[in-house]
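**Q** following is a predicted model, sequence given first.
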Amino acid sequence: MPGEKSDRVFRLFDLRSHKGESDCWIAIHGNVYNVTKFLNSHPGGKRVILQHAGTDATAAFDDVHPVEILDEYLRPDQLLGKVELTDQNVTAKKQSTTVDSPPMAIILSIAEMESLALQRLSPKAISYYASGSDDEITKVANASIFKSILLRPRVFVDCSSCWLSTTILGNRVGLPIYISPAAMAKLAHSSGEAGIASACSRFNALQIISKNASMSVADIVRAGPNAVFAWQLYVLKDLKATERTLAQIKTIPQIKFIVLTLDAPFPGKREADERYKAAEVARGAPPQVWGTNASLTWGKTLSWLQRHTDLPIVLKGIQTHEDAYLASQFPAVKGVILSNHGGRALDTANTPMQVLLEIRKYCPQVVCQVDVLIDGGIKRGTDVVKALALGAKGVGLGRAALYGLAVGGEEGVYRSLQILADETATAMRLLGVSNVNDLGPHHVNTAALESLLYDGPSGLEMIADRTGARL
């Protein structure tokens, strides 16, 4: 581990001459690291490191990273020693401008929460959270498609009680609504992912912790004693680093399954985010170094992953019925998340609801073989009900959770979940349904979407022949 090597003590003055690309030192949490060989592999690009080279960068580091990430990315020999901090040179913590939060009870919709959040978030956070790729067609369609699905209420049904509890991968949860993995929550609020976990705990809800969370997994799960947790996995080009992280996750019993993200093997062109980065550096930021492994394949990657975890595997980023069917052919895969990365990867890709309808059309057995989850565009309880009626076990919130966090910390996330829970219960009662498990395709009319669905050959026979030999 990087924290175990040298007893040598440096002064900050000693670091200042090591600021270039050929010799780059940096101090984080009282330790001095030589990160010269790491510059070109830093997922955020080398420029951000060079901006803080020769200084104590603890405050900037803590904004976006948990301290454990140093063990994953840096080798033991890169730790040079300790840094001597005095009253004059101790790291100055960033002073955040406090904006009073409105009473949570007066916020009545996810759209209202988003509007308030965009007034509070920094330009950096807005460019990162809100951006979609290219023309943002898919980002917008993720939400708008729900308007084309109509509900079919039944009357003379006793709906005096309403139960939102369900199971996801065998784990009992209080809501069919979960928190999708979303990176760098501390950009929204100092409580970060721990604030989200605390809100989830109050609902016994599921939180999928981002691989790029701004806090350690241990601290996050500690904040949510009654929540259910899963962990998002990106397979890095540095496979050994990924294996070290998987070994760490093995030691955290609160993590119930692994969510392998597949819809971003390469970054989409998110212009708002790129524009901010370019403006941040007067002469233009260098190209981002994408650290995700782009060479993943079904058999090879799933076999490798099974060697390093005993947890159930969920595949996130399924965008066609063929891939949903393929996923169901691998016994290690217990669930899929229909997702297009919130419209942040390939623009004009199908929305998750279109993929769900594709599955129902070509391979409906998939929804019985694996748990099907969706994320992207959920803003109303009626959206939740429509997804569940078509076979989804749960729906995920990404941006909505971050916006709630920005407005009120834990209470803002709690309010966002409460809004959707109340709207979902109301919609169910008006449909004549008292239990989420009783929702079905007879409760929705999807005829308006028929022309938007893939109408080619299913291709499943070829897939079955090819995968049968492998399995």
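**A** Okay, I see it. Residues are numbered from 1 along each chain as shown.

**Q** when you work out contacts or count neighbours from here on, use the C-alpha atoms and nothing else.
**A** Fine.

**Q** contacts only, for Ala427.
**A** Counting by C-alpha atoms under 8 Å, 6 or more residues apart in numbering, Ala427 touches Gly381, Thr382, Val385.

**Q** rerun that using 7 Å as the cut-off
**A** Applying C-alpha atoms under 7 Å, 6 or more residues apart in numbering to Ala427 gives the contacts Gly381, Thr382.

**Q** equivalent analysis for Gln369, please.
**A** Ser328.

**Q** any idea how far Cys363 is from it?
**A** Gln369 is 11 Å from Cys363, where distance means C-alpha to C-alpha, to the nearest Å.

**Q** check the secondary structure at Arg415 for me.
**A** Per DSSP: H, G, I helix; E, B strand; the rest coil, the secondary structure class of Arg415 is helix.

**Q** what's the nearest residue to it if we skip its chain neighbours?
**A** Met104 (6.4 Å; C-alpha to C-alpha, 6 or more residues apart in numbering).

**Q** what's the neighbour count on that neighbour?
**A** For Met104, the count of nearby residues is 17 (other C-alpha atoms under 10 Å).

**Q** comparison target below:
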Amino acid sequence: MRQKFEDEGSEVQRGAAGIDRSQGAARAISSFIDPGLSWRDLDWFKTITKMPIVLKGVQCWEDALDTSRSGIEILEEVVTALRERGLFPNPKFEIYVDGGVRRATDVLKAVAMGATAVGVGRPFIYAYSAYGQEGVEAALQILHEEFEMNLRLLGAPTIKDVVPAMVDTTSLKSHIVAVPQDSLYYTNYEILSGARLRETPAKL
């Protein structure tokens, strides 16, 4: 005999009745963006936190100069220039992984490979756009519990005990795929032949 299953939802879902879900995660992201921010606001940010302030998206040399004058301690785009000059990796630098983190195991892998910290954004944006602040708190609690559970499964009492040997990277090579061919270009456009120089007989 079949038994009907009824799911009343979690406590987070019950408490999110007044949240507008009609605009999705994209609108939730834009709600955090203040177009009025300027370099003058950096002094205010320094007064409300003791943590390092990280700037991303510096795209021109004028902004880079403004960044250096503002006293910012971390500039993500500088890493490429340091690597080109052989100054990175360096034990004096800290590594932050940002993007693509969806599970606590992703955080553990990054920490094991040498990351100082990991940035998580998209899962919290989804939680916020659907369930508000309570959704973000619930998502953070889920990540925290998953992190502790996987630490136990690895046999690591603390984060300091997580080492690179705990990560199996041998399968990375099998995930590399060939660059897809531009079929539109090869089927619709005639490939021009290369220019040829006029051949002249050599004079001996």
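**A** Received, thanks. Since this is a predicted model, take the numbers as computed values, not measurements.

**Q** picking that back up, map the residue nearest to Arg415 of structure 1 onto structure 2.
**A** The alignment partner of Met104 of structure 1 in structure 2, by TM-score structural alignment, is Val12.

**Q** show me which residues of the host helix or strand of Val48 of structure 1 are buried.
**A** According to DSSP states H and E, Val48 of structure 1 maps onto helix 47-52. For helix 47-52 of structure 1, a neighbour-count test (16 or more other C-alpha atoms under 10 Å) marks Arg47, Ile49, Leu50, His52 as buried.

**Q** now stretch 89-109 of structure 2
**A** By 16+ other C-alpha under 10 Å, the buried positions in stretch 89-109 of structure 2 come out as Ile95, Val97, Val101, Ala104, Thr105, Val107, Leu108, Lys109.

**Q** now the aligned partner of the third one in structure 1. Nearest residue, chain neighbours left out?
**A** Residue correspondence, TM-score structural alignment: Val101 of structure 2 in this structure matches Ile378 in structure 1. Nearest residue to Ile378 of structure 1, sequence neighbours excluded (C-alpha to C-alpha, 6+ apart): Ala143, at 6.2 Å.

**Q** ok, the one you found touching Gly377?
**A** Yes. Ala143 of structure 1 lies in contact with Gly377 (C-alpha atoms under 7 Å); the separation is 3.8 Å.

**Q** quick one: Ser43 of structure 2 is in a helix?
**A** In this structure residue 43 of structure 2 is Asp, not Ser. Yes. Under three-state DSSP, Asp43 of structure 2 sits within a helix.

**Q** quick check: the gap between the closest residue to Ala247 of structure 1 other than its chain neighbours and Ser295 of structure 1.
**A** Distances taken as C-alpha to C-alpha, 6+ apart place His308 nearest to Ala247 of structure 1, at 7.2 Å, with adjacent residues excluded. Distance check for His308 of structure 1 against Ser295 of structure 1: by C-alpha to C-alpha, it reads 18 Å.

**Q** what number of residues lie near Ala112 of structure 2?
**A** Counted with other C-alpha under 10 Å, the neighbours of Ala112 of structure 2 add up to 19.

**Q** the strands in structure 2, which residues?
**A** Along structure 2, counting by DSSP state E, strands occupy 54-55, 74-75, 96-98, 117-119.

**Q** next, format those strands as CSV and append distance to Leu143 of structure 2.
**A** Formatted as CSV, the strands of structure 2 follow (distance: least, C-alpha to C-alpha, whole Å):
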stretch, distance to Leu143 of structure 2
strand 54-55, 23
strand 74-75, 26
strand 96-98, 16
strand 117-119, 12
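
**Q** closest to Arg83 of structure 2 out of those?
**A** strand 74-75 (13.8 Å; C-alpha to C-alpha).

**Q** by how much does the closest one deviate from structure 1 on average?
**A** For strand 74-75 of structure 2, the mean deviation from structure 1 after alignment is 2.9 Å (mean C-alpha distance after the TM-score superposition for structure 1).
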